[in-house]
Structures are given as C-alpha cells and as structure tokens.
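A.B. asks: just a sequence and a predicted model for now, questions to come.
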Amino acid sequence: MNSANGAAVVVGVDGSESSLRAVRLAAVEAAHRNRPLRIVHGFIWPLLRVPVNAPAGGPPGAGLRHQAEQVVTEAAAEAEATVPGLRISGEIIDGEAAAVLLGEAPAAAMIVLGDRGLGGFSALVVGSVAVQVAVHADCPVLVARGTDRADGPVVVGVDGSEAARLAAEFAIEAASVRGAPLVALHAYQHPASTGPGDMQPLVHDEGELRSEEERVVAESTAGLGERWPDVPVRRETTRGRPTTVLAEASRRARLLVVGREGRGELTGLLLGSVSQSLLHHADCLVAVIRAPR
C-alpha cells in the first residue's frame, strides 16, 4: 500500500448504482484512514473520436462530457452525505477505465470499485476491467459486492506466502477500524503428486499434516496481535479447496481479504479459478492485496 502522506482512496465511478455503493464504501474507508477521497471517471469517448461537447443549438446540459461531469458531481455529493466534511476531489480523465485506474494506482492508498457498472465499467467483475486493475494495480483493490454487514469478522485467506502475510496485515488493520475480530483462514488438502517420479504416499499422518498447516497460519499472522492488541485473532485450518472454504466463510464476514500471489491453490490468484469464484460468489466485500514486485 502507498503509505505516503496524502495518498488518497481512489474510487472509480460511472453513474451506476453499483458505483455509488463503491463511493459510499470508499468514503468510509478514507475517513477510517484519515485520507482524502479521489473520485475518478474514465472518459473513453475522445479515444473513439466521438463528439463529446454539446451540439450547437442543443439544450443546456447536453453532450457526453456534461454527462460525465454530472457523474462525478453526483458521486461527490454521495460521498459528502456519507461522511460530512471529508476531503473530496473529482476528475474526469480521458481514457479507458482500466488504464485510467491503473494510472492512479501508484499514488493511491487503495482503489475501490463496484461489482457492476455502465459504459467503461460494464460487467466489472466478470470482464477485463476488474482483472486488469486487480492484477496490475500497485495498491490494494477493494470490490464492493455481496452483503453489507455491520457485524461478523474480517476473514483473510493465508497460505504462508509473502502476499498472504501482507493480506493479513491489511486485514487486521481493516478489522481494527471496523471494531471487528479477525479470522485467519487456511484451507489445505492432502499432498498430491506433482509429476512422474514424485508420487506421494497414499496414507498421511493427519496429526502431522494438521500441525504443518497450523504452522503456516501462525507464520502468516506472527506479531500481528502485538501490533493490533485491540483485535481478537482466531486462526483456523480447514481441509478443503480454498475456493469453497473462502466463499463459505464470506457468508458470515464483513470483508474477505486475499493475497494476489500465493502458493498452491492461491498461486496466480486473480488469473485462476479461486479468484473467479470469489469475485463471482463471495457474499461480502472482497479486498485483493499484492506482494511487492
């Protein structure tokens, strides 16, 4: 995460109800972190050489650029109503949605997006915008989806990787500002063969296997309790596919946090089945955290 003074929480807007939900979420996140809110609208029409200004003799307020200005104005009003007095700025930036948001990422504390949209943000979670932003953004990406809950834990998926460690740090901070407990959840399966000549035994010592998996969770969360003593931390290991286990955990969570690169089933998170399942089926907010390059 960009921790520089003044780094804003950035929210992408397009005028849809989903993006207004993202604005409300982003406003609260900015207030929790004492950061400004930056509202951004990717304005693709100039790239397509479509006339964007009002036609001569047209009615007041006509034209695509005026519509874009209204989108940003409405979003700013929604943010102000959500958190009165919040430092808010807005900008229309010519370009395709994902490119515009990725351009914001290096200086952002976080990017917040809705899970459905209009225009450049259409089908956000199932299309290319979400994949591009979450895979390439140099900051956490928070997707407003699922059910908004006032109770329940923050859940973080951990696997012993550096990305999971950073996800756990993000998650416990998020739990602290929400006054929520943290559940560090690790899903595991029996070892499998990785190729010819690497056959795994058919019988495993369940006790040894569980001890090893519990060590993974402990490593991913080591020291967090001392840094955030106000947050109760529960560590869980569960046998099963990460996709299934994390999606099920999201049904009781306020927020689900995952690392973008991991080990085993979490490797290449946003490019594989785990991420697609979570972004489609998680029943709460989803935050994706990347490890430094």
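C.D. replies: Nice, I can see it.

A.B. asks: from here on, just use CA atoms for contacts and neighbour counts.
C.D. replies: OK.

A.B. asks: quick check: which element contains Val11?
C.D. replies: According to DSSP states H and E, Val11 maps onto strand 8-12.

A.B. asks: just checking, what packs against that strand?
C.D. replies: Contacts defined by 3 or more C-alpha pairs under 8 Å, 6 or more residues apart in numbering; DSSP states H and E place strand 8-12 against helix 17-32, strand 37-43, strand 108-114.

A.B. asks: now, of those, which is deepest in the fold?
C.D. replies: strand 108-114 (a mean of 27; mean count of other C-alpha atoms under 10 Å).

A.B. asks: could you dump the helices and strands packed on strand 8-12 to a markdown table with distance to Leu142?
C.D. replies: Formatted as a markdown table, the helices and strands packed on strand 8-12 follow (distance: least, C-alpha to C-alpha, whole Å):
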| stretch | distance to Leu142 |
| --- | --- |
| helix 17-32 | 9 |
| strand 37-43 | 14 |
| strand 108-114 | 5 |
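
A.B. asks: circling back: residues in contact with the strand holding Val11?
C.D. replies: 19, 22-23, 26, 29-30, 35-42, 101, 104, 107-114 (C-alpha atoms under 8 Å, 6 or more residues apart in numbering).

A.B. asks: now the helices: where do they sit in the stretch 151-293 of the chain?
C.D. replies: Per DSSP state H, counting those that start in this stretch, the stretch 151-293 of the chain carries helices over the ranges 162-178, 206-221, 224-227, 242-249, 273-281.

A.B. asks: try it against this one:
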Amino acid sequence: MDTTTLVPESVDGHVILAFDGSPDSERAVRWAVEIAQDLKCPLTVVTARDLSRQWPAMVGGSQEWDDVASERLGRATAQVGQHGGLAPQVIATKQPPVQALRDLSTTARMVVLGARGHTRVGGTLVGSVSQHLVQHASCSVAVVREPASTQSRDVVVGVDGSEENQAAVKLAFEVAAARGVGVVAVFGWHPDSGERPIGRLPLSGDVVDHVHAGEQLVEAAVEPWQRRYPGVEVLVEAVPIHPSRLLSDASAHRGLVVVGSRGRGAFTGMLLGSVSQSVLAHAHSPVIVAR
C-alpha cells in the first residue's frame, strides 16, 4: 500500500478520518470505522503536514515528511484493521489540514476528527481545526471525544422543527437503526427568553401547553423517519431548558449527539448555529454536526 498518496482516486461518499497521531485522533479511529460500517461507506484516512505542533522542530524536508506521513498512516491503518477489517484509502498531504479536509468534504459523506489534536490550546475542549471545519465543511462533521457514560448507546438528536434540521433527524435514525439503539429526540427552549415551541402558539403562563406544543413539533419532525425505520425506539422530550444545555446534559448519559448546522432563528449567512457551537464545546460524548 502506498502510504504517501497525494491525490486520491475518489472520496465520493467516503468517511474521512483526520489522523495526526495525537491521542484524540487515535481515539477517533475506532469511531470512524464504526460510523463507516453504520453508513456503509468506504473509509479514507488523511494526514496533513502541519497537523503536528512538533513539525517545525522535527522535520525539515520532503523526505522527512514522507517518513512521518508513512509512519502515521501505517499506524492508523493497523488500528483500522484491529477494529473492523476495513481496507482504507490513505492520503498524505502538505496542504494545511483545514484546507485539505474542506476540499475533501465537498464529495465526502462525513469527516471524523478528534476533539483536539496536536495543535490544541491548553484548556480548550475543541481544537482549532475542529472548530473551523464544523463551520466550513460541505458535509457532516463528527467531533469525537470519549463518552462520559457507556450505559446507553442511544442517539440524541436536537429538533427545532426547521427544514434544515431534517438532515440531523435523518442521520440520527440512520445511525440508530444500524446500531440497534434508540433515538432520543429533544426540543428545548428558554422559558425566560420569550421563545416558545411554535411561533403561532400564543405565549401564556401555562408551561404544560408549551411542553405539549413542543412534543407535537418533535413528533412531526421524526414521523417520516419512524415510518422508514420502524424498529428504532423513539423517546420524545420537550423541556423548558435552553437547547444547548439540554443537549449537553443529555450527552452525559448517551452515546452520540446529532445537531444541525443551522436551525430556527439562524441569521442568513450564519455557518453554524449558536446551539451547535455550544454543544460542541460542552458535550460529554461524540457530536455530529449534520449537513
């Protein structure tokens, strides 16, 4: 296998795993294999020259980079084999990682990367590459961190009733069906902000009315996917708690959170909604930003 491939034959519909040799990227290997199997997609492993913070001090020329890239990709490929027997395509590139992954995302099914790589800043929960990519990628992006709990592998999906949000609901059901787990579809709102579950519903002091309206909104959003995946058990929740906190709290007890890239109330031109940004920063499980 040529582990220094610079131009892939194709990554159409592939799951792309960004690998820089950091502990977080190694943690993402098994997850990437699993999601590729769930979605029945080929897997491509990518390493980029400046994913490593040690690069300027340890490598000077192209031959040295070839050696580093070959070692990284060989290690990643071996780990992929241990976790599922897939034979991934591999790519080593001298492009900046964000540029390389953005380019690949135009035809890929999903990009998977660790929450933090070698370039992370101390104390941050999501690295700069992850932060940039979830905003600018053309496909879904999964940011992997070790789940806080292994008691439930159910998939949590944030629902807001918007058309853009359907990509997240669809993906949540696809993954849950493949894994034989349930979907927890949640809608949250801040009771003190003047928000309400449905714009047409008059705001009253009766929280029960708003909970019921929120449940109806969620049920309408998941109904097409329940029909398509009848074996997936669905739990509907509408809670007067800000959606970012609701999803972050739910992630502490579930295996995965799926959110949309934008939703209701997003400004025109906004690349990533505020709820999605907050969930990425505070979640206790892997997060997929769906597109």
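C.D. replies: Everything's here; your move. Quick caveat, the model's predicted, so the values are computed rather than measured.

A.B. asks: TM-score for this pair?
C.D. replies: Overlay of the two chains. TM-score (TM-score structural alignment, normalised by the length of the second structure): 0.82; 269 aligned residues with a C-alpha RMSD of 3.0 Å.

A.B. asks: just name the most buried of the helices of the stretch 151-293 of the first structure.
C.D. replies: helix 162-178 (a mean of 23).

A.B. asks: and that one, how far out from the chain's middle?
C.D. replies: 12 Å (C-alpha atoms, centre = their mean, to the nearest Å).

A.B. asks: how close does it sit to the second structure?
C.D. replies: Here the mean offset of helix 162-178 of the first structure against the second structure after fitting is 1.0 Å, by mean C-alpha distance after the TM-score superposition for the first structure.

A.B. asks: what angle do that helix and helix 206-221 make?
C.D. replies: 70 degrees (axes from the mean of the first three to the mean of the last three C-alpha atoms, to 10 degrees).

A.B. asks: give me the contact list for helix 162-178 of the first structure.
C.D. replies: With C-alpha under 8 Å, 6+ apart, helix 162-178 of the first structure has contacts from 32, 153-158, 181-182, 184, 220-221, 224, 228, 230-231, 257-262, 288-291.

A.B. asks: ditto for stretch 278-291 of the first structure
C.D. replies: 125-126, 134, 138-149, 162-163, 166-167, 170, 243, 246-248, 250-251, 253-261.

A.B. asks: which of the contacts of helix 162-178 of the first structure are buried?
C.D. replies: Those of the contacts of helix 162-178 of the first structure that meet the buried threshold are 153-158, 181-182, 184, 220-221, 224, 231, 257-262, 288-291, by 16 or more other C-alpha atoms under 10 Å.

A.B. asks: so of these, which ones are in strands?
C.D. replies: 154-157, 182, 184, 257-259, 288-289 (DSSP state E).

A.B. asks: identify, from those residues, the entry nearest to Arg239 of the first structure.
C.D. replies: Distance to Arg239 of the first structure across these (C-alpha to C-alpha) is lowest for Gly157, with 13.3 Å.

A.B. asks: measure the closest one to Ala107 of the first structure for me?
C.D. replies: 26 Å (C-alpha to C-alpha, to the nearest Å).

A.B. asks: what separation do you get for the equivalent of Ala32 of the second structure over in the first structure and Ile39 of the first structure?
C.D. replies: In the first structure, Ala32 of the second structure lines up with Ala26, judged by TM-score structural alignment. Applying C-alpha to C-alpha, the value for Ala26 of the first structure to Ile39 of the first structure is 9 Å.

A.B. asks: and for the closest residue to Leu209 of the first structure other than its chain neighbours, the neighbour number?
C.D. replies: Ranked by C-alpha to C-alpha, 6 or more residues apart in numbering and with sequence neighbours excluded, the top spatial neighbour of Leu209 of the first structure is His190, at 7.9 Å. By other C-alpha atoms under 10 Å, the residues close to His190 of the first structure number 16.

A.B. asks: kindly report the same for Val126 of the second structure.
C.D. replies: Neighbours around Val126 of the second structure, by other C-alpha under 10 Å: 22.

A.B. asks: which ones are touching it?
C.D. replies: 115-116, 120, 280-281.

A.B. asks: and Asn5 of the first structure, that one's in a helix?
C.D. replies: No: counting by DSSP: H, G, I helix; E, B strand; the rest coil, Asn5 of the first structure is not found in a helix; it is coil.

A.B. asks: separation between it and Ala107 of the first structure?
C.D. replies: In terms of C-alpha to C-alpha, Asn5 of the first structure sits 10 Å off from Ala107 of the first structure.

A.B. asks: and those two? which has more neighbours close in?
C.D. replies: Between Asn5 of the first structure and Ala107, Ala107 has the larger neighbour count (other C-alpha under 10 Å), namely 19 against 8.

A.B. asks: sorry, back to before: closest to Glu69 of the first structure out of the helices of the stretch 151-293 of the first structure?
C.D. replies: The closest of the helices of the stretch 151-293 of the first structure to Glu69 of the first structure is helix 273-281. By C-alpha to C-alpha, the value is 29.6 Å.

A.B. asks: so the closest one versus helix 242-249, what angle?
C.D. replies: Our comparison of helix 273-281 of the first structure with helix 242-249, counting by the same axes, to 10 degrees, yields an angle of 30 degrees.

A.B. asks: surely Leu246 of the second structure and His190 touch.
C.D. replies: No: contact criterion C-alpha atoms under 8 Å: Leu246 of the second structure and His190 do not qualify, at 10.1 Å.

A.B. asks: how about stretch 99-112 of the second structure, which residues of the first structure does it hit?
C.D. replies: Stretch 99-112 of the second structure covers residues 99-112 of the first structure once aligned (TM-score structural alignment).

A.B. asks: just to be sure, Gln79 of the second structure is in a strand?
C.D. replies: No: Gln79 of the second structure: not assigned to a strand; according to three-state DSSP it is helix.

A.B. asks: which residues does it contact?
C.D. replies: 29-30.

A.B. asks: what does Ala100 of the second structure give?
C.D. replies: 48, 93.

A.B. asks: neighbours around Ala99 of the first structure, how many?
C.D. replies: 15.

A.B. asks: would you mind getting the average deviation of the helix or strand encompassing it from the second structure?
C.D. replies: Per DSSP H and E: Ala99 of the first structure is located in helix 97-104. By mean C-alpha distance after the TM-score superposition for the first structure, the fitted helix 97-104 of the first structure averages 0.7 Å away from its aligned residues in the second structure.

A.B. asks: please identify the buried residues of that helix?
C.D. replies: So, applying 16+ other C-alpha under 10 Å, buried residues of helix 97-104 of the first structure: 97-98, 100-102, 104.

A.B. asks: dump those residues into a markdown table; add distance to Gly272 of the first structure as well.
C.D. replies: Shown next, in a markdown table, are these (distance: C-alpha to C-alpha, whole Å):
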| residue | distance to Gly272 of the first structure |
| --- | --- |
| Ala97 | 23 |
| Ala98 | 19 |
| Val100 | 24 |
| Leu101 | 22 |
| Leu102 | 21 |
| Glu104 | 25 |
